[in-house]
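generate a structure from the sequence data that follows.
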Amino acid sequence: MTHFECEVKEINPLTEFVNQVILQPKTEISFIAGQYIELVLSENDKRPFSIANTPLNKQLIELQIGAAEQDNYTSAAMEHLRNNKTVTLKGPSGKAGLRYDSHSPIILLAGGTGFSYVKSIAETLLAENLHQPVFLYWGLRNEDAAYQLNEWQSKQNEHFKFIPVIENPSSDWQGRQGNVIDAVLADFTSLHDYQIYCAGRFEMVGKARKAFLEQGLQKDKMFADAFAFMDLD
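This next block holds a predicted model:
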């Protein structure tokens, strides 16, 4: 892992609590779709965030950072980005990046801002015209937390399906509702032949792994950086 400097080019609100951050590395950076970087606030304070863009674009790094006022972890990161024209990143890191050695169908599963992780993988698969079926499930508490829905719905084709799932929908919501893990389980009677890439709160990732293994998923076919911090059987 290396340290490198980036210019802060843009900070754009995606929702009331989520910001898109566009950084321009001063040197070209290579990474794998699904990896993360660490924002260096100080020598002893480095905060990881998934890289949201495809590695096919080496000129920019996109982050999607939730920054609710009560969440000091992310709000401090956003304050650092707003107060500095140049920031230091460490990485890339992570062992849950896109595997190119398999043509198995793929399920991408994200909770909340875990979407940035699966977004990088989905954009890469779409850009490279890979032909295995890809299903992107995005679980959210309500519609206010959703962003870029129209953009991702427009990307759908015979190989790629985008399925947002709202846990507490309003009466106007016309899409899937409930728990995103339950939505996957309802759509696939067996997960034996699938690869699954997952990001979100550790509790959600753990529940997903347990449920998907019971639905036939092979242990070595689910990828999540959260696994590095969890006791797995």
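
from here on, just use CA atoms for contacts and neighbour counts.
Noted.

I61 is in contact with E5, correct?
No. E5 lies out of contact with I61 (CA atoms under 8 Å); the separation is 11.4 Å.

joint contacts of those two?
P25 (CA atoms under 8 Å, 6 or more residues apart in numbering).

so these two - more neighbours on which side?
Set E5 next to I61 and count neighbours by other CA atoms under 10 Å: I61 wins out with 22 against 16.

could you also give me the structure for this second sequence? I'd like to compare it with the first:
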Amino acid sequence: MLLVSACAAQPGGAPAPPPLPGMTPVPVAELVDAGSSGLTLNADQVEAALLAPTDVPAGWTQPVNTNDSNEAGERLDSATFEPASCRDLATADSPTASDVTDSTRFITTDQHLVIELVTSWHDDAATRTIDTVHAYVAGCPTFTVTDSVVTMTEHLSETPGPELGEQSVALHSYATVGGQTAAESHQVVVIVGRVSVTIIATGRTLIDEAVLDQLVATAVAKVRAAG
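Predicted structure coming up:
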């Protein structure tokens, strides 16, 4: 599942970004890309790999009521995309029953919604998700989504991805309604073996990049530790 901001929903190692207040530091050694080829996780390991309250800044909360996210998902399912092909690109390579996937979400003190998805794929689909993001941005740099509430224009562009995992990609999205920006999002995908780690951060403005960098680094380190 790829980014639709208003409806939210590389080789080598890198030093860990500095920890932020309330966040657990990530040792640099855990970020070195070594021995992760072919990594797979079972359901318990995927759950253990998800970001926990101790991994995020102090004051962030985890929403208990999922009715809003369910409603947003239903709206997106029934929405009309123009061009229509952008719906297929946005939902390409979604997990199947043969894959193990889990997610978590947080609300930041600035009212950003942060979603993490960790999927252990049964085949090479993990690396295909990188190609899917490239195809999504190339094929749909601008498109409209009309649901039961509003018509939004989405704008997509790739941004430099983190030097983590075997492959990575990042994109920026913003949605406009009536010519005004309604929401902005960052999405980062990192591949570790057969596991994909996706972080999506959506809000009225973009989340602080230092926070995003630390979230991604922590998420990747937890996936490696879980395996």
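
please state their TM-score.
TM-score of the superposed chains, computed with TM-score structural alignment, normalised by the length of the second structure, equals 0.27; 103 aligned residues with a CA RMSD of 5.7 Å.

in which helix or strand does H172 of the second structure reside?
strand 167-177 (DSSP states H and E).

check which helices and strands that strand is in contact with.
In this structure, strand 167-177 of the second structure packs against helix 125-139, strand 151-159, strand 180-192, with contacts taken as 3 or more CA pairs under 8 Å, 6 or more residues apart in numbering; DSSP states H and E.

check which element follows the strand or helix carrying Y73 of the first structure along the chain.
In this structure, Y73 of the first structure sits in helix 72-83 according to DSSP H and E. For helix 72-83 of the first structure, the following helix or strand on the C-terminal side (DSSP H and E) is strand 86-93.

pull the residues that contact that next one.
Residues outside strand 86-93 of the first structure that contact it (CA under 8 Å, 6+ apart) are 1-8, 31, 35-41, 81.

and the helix or strand following that strand, what does it pack against?
Next helix or strand after strand 86-93 of the first structure toward the C-terminus (DSSP H and E): strand 106-111. Helices and strands touching strand 106-111 of the first structure, by 3+ CA pairs under 8 Å, 6+ apart, are helix 115-127, strand 134-140, strand 195-199.

V180 of the first structure: which of those is closest?
strand 134-140 (5.0 Å; CA to CA).

how about the contacts made by S196 of the second structure?
Applying CA under 8 Å, 6+ apart, the residues near S196 of the second structure are L117, V118, T119, S120, W121, A126, V189, V190.

could you check the angle the lengthiest strand in the first structure makes with strand 86-93?
When the first structure is parsed with DSSP state E, its longest strand is strand 2-13. Inter-element angle recorded for strand 2-13 of the first structure and strand 86-93: 110 degrees (by axes from the mean of the first three to the mean of the last three CA atoms, to 10 degrees).

any buried residues in strand 2-13 of the first structure, and which?
F4, E5, C6, E7, V8, I11 (16 or more other CA atoms under 10 Å).

which residues sit in contact with R87 of the second structure?
Applying CA under 8 Å, 6+ apart, the residues near R87 of the second structure are F81.

buried set for the one helix or strand it maps to?
R87 of the second structure belongs to helix 85-91 when assigned by DSSP H and E. Neighbour-count burial for helix 85-91 of the second structure, counted by 16+ other CA under 10 Å, picks out C86, R87, L89, A90.

packing partners for whichever helix or strand comes after that helix?
Beyond helix 85-91 of the second structure on the C-terminal side, the first helix or strand identified by DSSP H and E is strand 100-107. Contacts defined by 3+ CA pairs under 8 Å, 6+ apart place strand 100-107 of the second structure against helix 43-49, strand 113-120.
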